[in-house]
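[1] Show me how the following folds:
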Amino acid sequence: MHQSQLHEQPPKQSIRTMFRDLLQRVKRSRLFIVLAIFAVFIVAMIEFFIPQAIQYTIDVIIPQQLVDQLIWVFVLVILAALMLIGFQFLGSFLMAIVGQRALYDLRNELYDHLQNLDVAFFDRNRTGDLMSRLTNDVNMLQQLLSSGLLTLLSDLFIFLAISIYMFYVNWQLALLILLTFPILFFVTRFFARRIRSAFRNVQASLAEINNHLQDSFSGIRLVKSFAMENFESERFQERNKTNQEANLKAAKNFSLFGPIVSFINYFGLAIVVAFGAWQTIGGEMTIGMIATFLIYLRLLQNPIRRVSRLMNTIQQAAAAYDRIQSVLSERPQIVSKLDAKTLNVTKGDITFDHVTFSYNDDKQALKQVTFNIAGGKTTALVGKSGSGKTTITNLLTRFYSPDHGTISIDGTPIDHVTLESLRSQISVVSQDIYLVNGTIRENIAYGTPEIDDLAVKKAAAIAKADEFIEELTEGYDTSVGERGIKLSGGQKQRISIARAILKNPQIILLDEATSALDTESEKSIQAGLDDLLRNRTALIIAHRLSTIQNANHIVVLDNGQVVEEGNHEQLLAQKGHYEKLHSLQHEALATI
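    As a prediction, this is how the structure comes out:
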């Protein structure tokens, strides 16, 4: 039923699959690609021309002492070099545009896909790892698109042009030279597999570093309050060491690959010098042709040298592509059905019918839970920690789906309506408050961005948040900081309540909504909450039983099961779980 965690070593995709996918992603940049290819073609032709000028100088100008032509050779080579710079810039910049466009689209696609995955997916996967896939991994693909593919095209043109010319001039020497290339091909393939595997480990270890940074920085107050700075530094050093070792393993393979390629290249150079000199002695070649062949050999070998660097980029990109695809291949289990209808809340009656649910296969959080929440009334859930209260709110909002049983609103199962319409009818105020890094106004209006300032201030007044907001220098334009760090727990909770009020929902879920408030502050906003809850369906979770004594109905949970139901007086009369919890709280208050 539940999806597994993202693999640390995601399934390998073939290089061909990666390139096919990337080519699909750059289709909208066809014009830029065509212009870049044209620029690369011109560069290849210029690089082919320059050795011809050198051969002409050696074989014609020097023997015939044509001094007056030297200036033209000089001018032509300089002009060719300037054109080379211009077209190299043009091709490189155009491919950078192509790469950035693809990067923009891919990152948006990946972010949108993550936004649509289930809450359970984020429970199982660490934030730092997901951030790494959106940033580092996508950047690796962008590097391949921007420079790698252009290098590949340029080398292909040069290789074809020079090979054809060399076969035309001296097919025996050309054949001997090109016989070294199959060796290079197999050496490259051998190291490609090893380097790709190494870079997959590099990417995974980098994700672990991001995870650690995310955890330690977001929990810096916890770290300092327990004086755990040295402990966290040691943990970071361990992860950094793992990353260093992974990089060194990749560098070892890459460093060995380069010299082997160089040896093969020098072997080709020896063939040209020895065989070319032998043919020149026999009158079949000229000194200028040998010089040209040597230059062309270097031009042919440059792509092979660049392949070592390009292979580095390709294998890093392939490892990154694997990790990105492992996210894109995830599918949300909780989606709107094709025939789902829009939820239209009339009475607001909610029914849990034999609902069973487990977060994992080890233990059931809810066991055959059945109860009703009357529309327009307030129902409270009470019970010890871990009894299943918050799980019920998570199921009602369809953050998770029951393993068995149904949840209905006004007789309609919630899995038969669209997720958007369901969640738009529900406001949640939980004990785990999240504020975005923006202003107080932006946080209150979150979910209703088009709302006017008057409505924002009215909601703040109901939540009794206006009292402290107006005392701030910048008022509603005050920045709350990351996760609302600049506000106290009580202030954050009031902002959260104001946000729920502004949404004006039909159903309200209050999960320990006033837990961060002292008794006086809680009483001061209770009147506003009572006004908000009037004629709405409300489900309240509270540990302090004094806050829910006036609820229309109270459901008592224990170990994931409903054990008692009734109002405050009825439950006290039953002398059961509720009465025991009530007595314990009164005894605790009496000792204060």
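[2] from here on, contacts and neighbour counts on C-alpha atoms
    Noted.
[3] Now do the same contact list for the residue nearest the centre of the chain.
    Centroid check for the chain by CA atoms, centre = their mean gives Leu134 as the closest residue, at 3.1 Å. Residues in contact with Leu134 (CA atoms under 8 Å, 6 or more residues apart in numbering) are 107, 110-111, 324.
[4] now Asp118
    For Asp118, the contacting residues are 332-334, 399-400, by CA under 8 Å, 6+ apart.
[5] Please, a ChimeraX command that selects the buried ones among those residues?
    Command for ChimeraX that selects the buried part of the contacts of Asp118, burial taken from 16 or more other CA atoms under 10 Å:
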select :334,400
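[6] out of the contacts of Asp118, who's nearest Thr356?
    Closest approach to Thr356 among the contacts of Asp118 (CA to CA): Tyr400, at 11.6 Å.
[7] Would you mind confirming that Phe236 is in contact with Asn210?
    No - with contact defined as CA atoms under 8 Å, Phe236 does not count as touching Asn210 (10.0 Å).
[8] and these two? which has more neighbours close in?
    The residue with more neighbours, out of Phe236 and Asn210, is Asn210; 21 against 18, by other CA atoms under 10 Å.
[9] following the helix or strand hosting Ala270, which helix or strand shows up next?
    Using DSSP states H and E, Ala270 sits within helix 229-281. For helix 229-281, the following helix or strand on the C-terminal side (DSSP H and E) is helix 287-328.
[10] Following up with a second sequence; could you model it the same way so I can compare the two?
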Amino acid sequence: MRIYQRFIQYYKPYQFLFFMDLFCAVIVSFVDLSFPQVLSYLSKHLFNQGREVIYSYLVYIGLILLAMYIIKYFCQYFITTWGHIMGARMESDMRRDLFEHFHKLSFAYYDKNNTGEMMSKLVGDLFDISELAHHGPENLFISILKILGSFTLLMLINVPMSLILLVITLLMVTFSVYKNLRMKSVFRDNRVKIAKVNSRLQDSLSGIRVVKSFANEDFEREKFGLSNDEFLLSKNESYHMMGGYHAWNSFFEGLLYTLIIVLGGIFIADGSIGLGDLAVYVLYVNVFISPISVLINFTEQFQKGFAGFRRFTDIMETEPDIVDKKTAAPLVSVKGDIAYNNVSFRYHDEYPVLDDVSLKIKAGRNIALVGPSGGGKTTLCSLLPRFYDVTAGSVTIDGKDIRNVTLKSLRNAIGIVQQDVYLFDGTVRDNIAYGKANATEEEIMEAAKNANIHDFILSLDTGYDTYVGERGVRLSGGQKQRIAIARVFLKNPPILILDEATSALDNESERFIQQSLEKLAENRTTIVIAHRLSTIKNSDEIIVITEGGIRERGTHKQLLENNGLYADYYNMQFEGLE
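    Below you'll find the model as predicted:
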């Protein structure tokens, strides 16, 4: 019921369309039910009259029937057109809600879930749901009206034959319900398997350059083939079940017609039903069986849509673990004083990454974090914008616990430049402007100049309108990095995090970008994660972090004089030790 109630909520904005759809369905059902009645009436009261009488009424009868079918045409048009539009709008609303909910979920959710599977839920599942949203109520409503109406009229023609018809119909319904329950799990499995196919596809195409560089196309084909074959087996199972389902129901329909012929012959022989009444009875049996067939075919659509909506609901009911408190206030007039107070953190109930770490950074200072991989440097920085929440302790900015301020204001106050730069599909201008949505052309160009990339952009064929390609594939690593820096210049945050921003670049690119980063860091509280120690010599303080916590801290000169872990790292890089 919880899932049904959530599903019904999406009809609320479209109540007029929904009820008009049902109203038109009533008209269509009425027209379909009235034709056999018109034929029965004419057979008994008009067609047994003389030629002149028949001719005199046929024109009026033809006009009335024509008017009925013109009305049915407009109603059917509304049902097919606006009914589908209603379903498409509901699908759009669900897609919007799901997309927005994806953006509310923290990094912890994305650590455990695959992008391809999420795309499958956003696209494939919702299409089946929209078809269910349109055809579900309409098919049910029309079918129930036709079944009840036609059965009532069948009872008026011949009670015994109609009761036998009812028994066969109840057997069909019982069989359908039984098969339905079995098909539910199969269609749910279909959804899981196609999500895995999408996941494998997305993973392989995203890493296509790695695949080709290792000449691993055959390996990727094999991996994709396994997922594809699993989906095929799941589909085969569902089609076997559907085949038996539809074949048995077709058999039941044939049994109904067989009984009508046999029983009709018996009742004609004993005079309890006339030949004309039997003809009308057969017409009503067609009206009676047609909606049953629609409902039987609808079960496949229902199971697909319901399985998709259940997966949709599972995501929508996943509560974001990092949200604003009700009492959260915006972070304003940020100076940039940062404090980590007895901070501990672990990922997904695993071993602790940080354990009782305390650290204070004064506003405007440049702090560098160095140490072995896995020591917790990136994790420490990820806690500041609340990409993750601390397991214990607290993080404050200007003395305010970051859990007591709004996420939007907190993240607006922090600029991040990472080693792995992500550029969006679009132009150079679009990617720089991502740092400030309403930026002017002058502001974008000024940010590019500060990042030492303006002249390069102007050298491109279409300048700032140059298309960068998916993930910026048409640009070099240094060029992408400088665009990312320009993006942060445009954002102009009081706090800056540089996460190994130059470690993947050549020496020349590093020199240009280091100049840009130094300019970017001026008058900002800056935290630098670096493996290239040459880039952090001038930091106000260098902190060495290992799995055991903070091991050393001081200036570059002080740490070299201490001849400790930092000195070892430095000597390994600059004295050629192997």
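[11] Please state their TM-score.
    Superposed pair, TM-score by TM-score structural alignment, normalised by the length of the second structure: 0.95. Supporting alignment: 575 aligned residues with a CA RMSD of 2.0 Å.
[12] mean deviation (superposed) between the helix holding Ala270 of the first structure and the second structure, please.
    Once superposed with the second structure, the aligned residues differ from helix 229-281 of the first structure by a mean of 1.6 Å; criterion: mean CA distance after the TM-score superposition for the first structure.
[13] Output the residue interval of the second structure matched by that helix.
    Using TM-score structural alignment, helix 229-281 of the first structure lines up with residues 217-269 of the second structure.
[14] Ok, stretch 210-218 of the first structure next?
    Per TM-score structural alignment, the counterpart of stretch 210-218 of the first structure in the second structure is residues 198-206.
[15] For that stretch, list every residue counted as buried.
    Buried, per 16+ other CA under 10 Å, within stretch 198-206 of the second structure: 198-202, 204.
[16] of those residues, closest to Asn249 of the second structure?
    The closest of these to Asn249 of the second structure turns out to be Asn198 (CA to CA; 34.5 Å).
[17] residues touching the closest one, list them.
    By CA under 8 Å, 6+ apart, the residues touching Asn198 of the second structure are 116-117, 119-120.
[18] ok, now with 7 Å
    Applying CA atoms under 7 Å, 6 or more residues apart in numbering to Asn198 of the second structure gives the contacts 116-117, 120.
[19] now swap in Arg239 of the first structure and tell me
    205, 208-209.
[20] try 10 Å
    205-212, 233, 245 (CA atoms under 10 Å, 6 or more residues apart in numbering).
[21] What's the ChimeraX line that selects buried ones from the residues you listed?
    In ChimeraX, a selection of the buried entries from those looks like this (16+ other CA under 10 Å):
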select :205,206,207,208,209,210,211,212,245
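[22] all helices for the stretch 1-150 of the first structure, in order.
    Secondary structure of the stretch 1-150 of the first structure (DSSP state H, counting those that start in this stretch): helices at 15-25, 30-56, 62-64, 67-115, 119-124, 127-132, 138-143, 149-169.
[23] in stretch 102-122 of the second structure, what counts as buried?
    By 16+ other CA under 10 Å, the buried positions in stretch 102-122 of the second structure come out as 102, 105-108, 114, 116-122.
[24] okay if I get the residues you listed as TSV plus distance to Leu278 of the second structure?
    As requested, those are exported to TSV (distance: CA to CA, whole Å):
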residue	distance to Leu278 of the second structure
Phe102	61
Leu105	64
Ser106	68
Phe107	69
Ala108	69
Asn114	61
Gly116	58
Glu117	56
Met118	57
Met119	56
Ser120	52
Lys121	52
Leu122	52
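[25] Return the member of those residues nearest to Lys449 of the second structure.
    Phe107 (32.8 Å).
[26] Quick check: closest non-adjacent residue to the alignment partner in the first structure of Phe288 of the second structure.
    In the first structure, Phe288 of the second structure lines up with Leu300, judged by TM-score structural alignment. Leaving aside its sequence neighbours, Leu300 of the first structure sits nearest to Phe159 (CA to CA, 6 or more residues apart in numbering; 5.9 Å).
[27] surely that neighbour meets Gln301?
    Yes - judged on CA atoms under 10 Å, Phe159 of the first structure makes contact with Gln301 at a distance of 9.2 Å.
[28] hang on, the earlier thing: just give me which of the contacts of Asp118 of the first structure are shared by the second structure.
    Using both residues aligned by TM-score structural alignment, their matches' CA atoms under 8 Å, the second structure keeps these contacts from the contacts of Asp118 of the first structure: 332-334, 399-400.
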